[in-house]
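Student: Below are the sequence and a predicted model; questions follow.
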Amino acid sequence: MGKFSNGIFGNFYGKVGNVVGSNWRGIDYLRSLPRMTKNRVASQGQMEQQAKFGLITAFLSSLRPFIEVGYKKLAVKQTAYNVAVADNVKNAISGNYPDYTIDAAALSFSRGILPLPLDPAVVAAAERHVSFSWTDNSKKGKALDTDKVSVLLVNQVDEESEYSLGTVTRADAALDIAVPAGWVGKEVDCYLFVASANGKEVSNTFYGGKITIVE
């Protein structure tokens, strides 16, 4: 793939022969069409990578708003979603091909240097609520009391999730989130991260473990 700008005939878009001109995120590119090979068989490595990619993209597809905040700073000339997919394909897959599974403890929904709140914890509460708590550690490093806290609950059995995106601050030190009635008696995985009020800084993801939802 070649990058160009202001060629002798200006920027070129479309197809001529086996060359395609296009623009992505403000950058003009020239690329050749892929060479088609009849009866092409994927290698073992390609099949393994495709299986991992499919597993992670299916899991993350409904969490784009959450990921857009958590991976925004790393989205340089690519989308936050694509960065998150690559990160989790590399780090959050367990098992051997073709029996891959997602390692809940290794999943990442954010990546950055902003300090997490002190002593984050999560417990199941009555009436299908999940209670997150933490200690306000404002002024530690870049941590501020105005930092926005986001939490995520994942029900892998039903392939469902619930999240709260920046509705409380580091100074609030607590957040309750309700879950659907169908989750009662089931285990969910719990996650938390923090982003600065202007969205420029973000923490890594805290994994709070599994809890069982109660009535």
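Tutor: It's in.
Student: going forward, measure contacts between C-alpha atoms and count neighbours the same way
Tutor: Will do.
Student: show me where the protein has strands.
Tutor: Ranges of strands in the chain, per DSSP state E, are 2-3, 14-16, 19-24, 27-32, 93-96, 99-102, 118-125, 129-135, 148-155, 160-169, 174-178, 187-195, 206-212.
Student: Output these in TSV, with mean neighbour count appended to each entry.
Tutor: Shown next, in TSV, are the strands of the chain (neighbours: other C-alpha atoms under 10 Å):
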stretch	mean neighbour count
strand 2-3	10
strand 14-16	11
strand 19-24	15
strand 27-32	15
strand 93-96	13
strand 99-102	14
strand 118-125	17
strand 129-135	18
strand 148-155	22
strand 160-169	17
strand 174-178	17
strand 187-195	25
strand 206-212	18
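Student: Below is an additional structure, to be compared with the one above:
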Amino acid sequence: MGNLNNGLFGAFNGRVGNLVGYTLHGKNVIRMIGHTTKSPTLPKLANYQKMTVVNEFLVRMQDFIKLGFQHEVIGTDRNTYNEALSYNKKHALTGEYPNISIDYPKAMLSKGSLRPADQPGISKPDSRLGIEFKWEMPEKMLTGHRNDRAMLLIYFPESKTSYSSLSGARRHEGTDTLYIDGNLYGAQMEAYITFISPGGEEISDSVYAGSIAKEIEKPEPEKEILKKTENTENDRNQAVKPHQARHKAPASPGYCAQITQPLNLFQHSIPKNLSGPPS
């Protein structure tokens, strides 16, 4: 049901028949709900998959995108999420339907005029407490930009989750650590870095900081496998010995030996001179 906000000829919110009315950035919008019985064409199927793939990638990082694309939508009726979706759908996909996927090095999570990160990279510290980001500090960097803050993000493709820091170390420090869930430490990860001015007036394009592959479980050493095999054999032998003892135990007082053949009580004939009981 639609609601008339300003009388019969005013804008309405809600659905009336196949029309939907709503307000977007102060503008009244009416759209028609389409309906078709035709099977979708291959280009449509490809477009559906592109939208799905990009949405799955961006939906878990909306706080990052809200800052990253804020300057791109100023003075327009677009929003930051749709702006990021539009850019990455056009520039950050690879493959053909039905095997379309994100091209992570080409993905963009922020856009702006500030100087981007120089030669960023990531690594896993031995402490396994987080992921370390590093970048270079240009020699001729203006003093005002030395205090730009790093925005860090790591995306986990398998679980489709992300961890981020929206105000990290200063640019001149050259390093920062992003702490993540320990259960994800061995998963595949894709990393991005952006710089934002201390007051948020300027922001840089995001830069792909690198990828860390999923850890593969190492096979057990050969000695450990042989040891486990020997232990299994010993356990099996110990389980068999009591069963064998029941059949090999020697006769002893009070022990009733098993009769293997029936006793024939008539195997000896009665003497012929024994004709009756003794007198």
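Tutor: Sure thing, it's come through. Since the structure is predicted, the reported quantities are computational estimates derived from the model, not experimental observations.
Student: TM-score of the superposed pair?
Tutor: Remark: TM-score between the superposed chains equals 0.81 [TM-score structural alignment, normalised by the length of the first structure]; 206 aligned residues with a C-alpha RMSD of 2.9 Å.
Student: Of all the strands of the first structure, which one is nearest Phe53 of the first structure?
Tutor: Shortest distance between Phe53 of the first structure and those, using C-alpha to C-alpha, is found for strand 93-96: 9.7 Å.
Student: how big's the offset between that closest one and the second structure?
Tutor: For strand 93-96 of the first structure, the mean deviation from the second structure after alignment is 1.1 Å (mean C-alpha distance after the TM-score superposition for the first structure).
Student: what does that strand contact?
Tutor: With contact meaning C-alpha atoms under 8 Å, 6 or more residues apart in numbering, strand 93-96 of the first structure is reached by 52, 100-103.
Student: Show me the one of the strands of the first structure that comes nearest Lys142 of the first structure.
Tutor: Comparing these by C-alpha to C-alpha, strand 187-195 comes nearest, at 10.6 Å.
Student: Quick one: residues contacting Gly68 of the second structure.
Tutor: Listed by C-alpha under 8 Å, 6+ apart, the contact set of Gly68 of the second structure reads 109-112, 203, 205.
Student: Can you flag the buried ones in the residues you listed?
Tutor: Those of those that meet the buried threshold are 109-112, 203, 205, by 16 or more other C-alpha atoms under 10 Å.
Student: Looking at those residues, which is nearest Thr229 of the second structure?
Tutor: Nearest to Thr229 of the second structure among those, with distances taken as C-alpha to C-alpha, is Leu109, at 52.7 Å.
Student: Surely the closest one touches Phe64?
Tutor: Yes - with contact defined as C-alpha atoms under 8 Å, Leu109 of the second structure and Phe64 form a contacting pair (7.4 Å).
Student: Could you save the strands of the first structure as JSON lines and add columns showing distance to Val41 of the first structure?
Tutor: Formatted as JSON lines, the strands of the first structure follow (distance: least, C-alpha to C-alpha, whole Å):
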{"stretch": "strand 2-3", "distance to Val41 of the first structure": "28"}
{"stretch": "strand 14-16", "distance to Val41 of the first structure": "27"}
{"stretch": "strand 19-24", "distance to Val41 of the first structure": "25"}
{"stretch": "strand 27-32", "distance to Val41 of the first structure": "21"}
{"stretch": "strand 93-96", "distance to Val41 of the first structure": "20"}
{"stretch": "strand 99-102", "distance to Val41 of the first structure": "20"}
{"stretch": "strand 118-125", "distance to Val41 of the first structure": "47"}
{"stretch": "strand 129-135", "distance to Val41 of the first structure": "48"}
{"stretch": "strand 148-155", "distance to Val41 of the first structure": "36"}
{"stretch": "strand 160-169", "distance to Val41 of the first structure": "35"}
{"stretch": "strand 174-178", "distance to Val41 of the first structure": "48"}
{"stretch": "strand 187-195", "distance to Val41 of the first structure": "38"}
{"stretch": "strand 206-212", "distance to Val41 of the first structure": "39"}
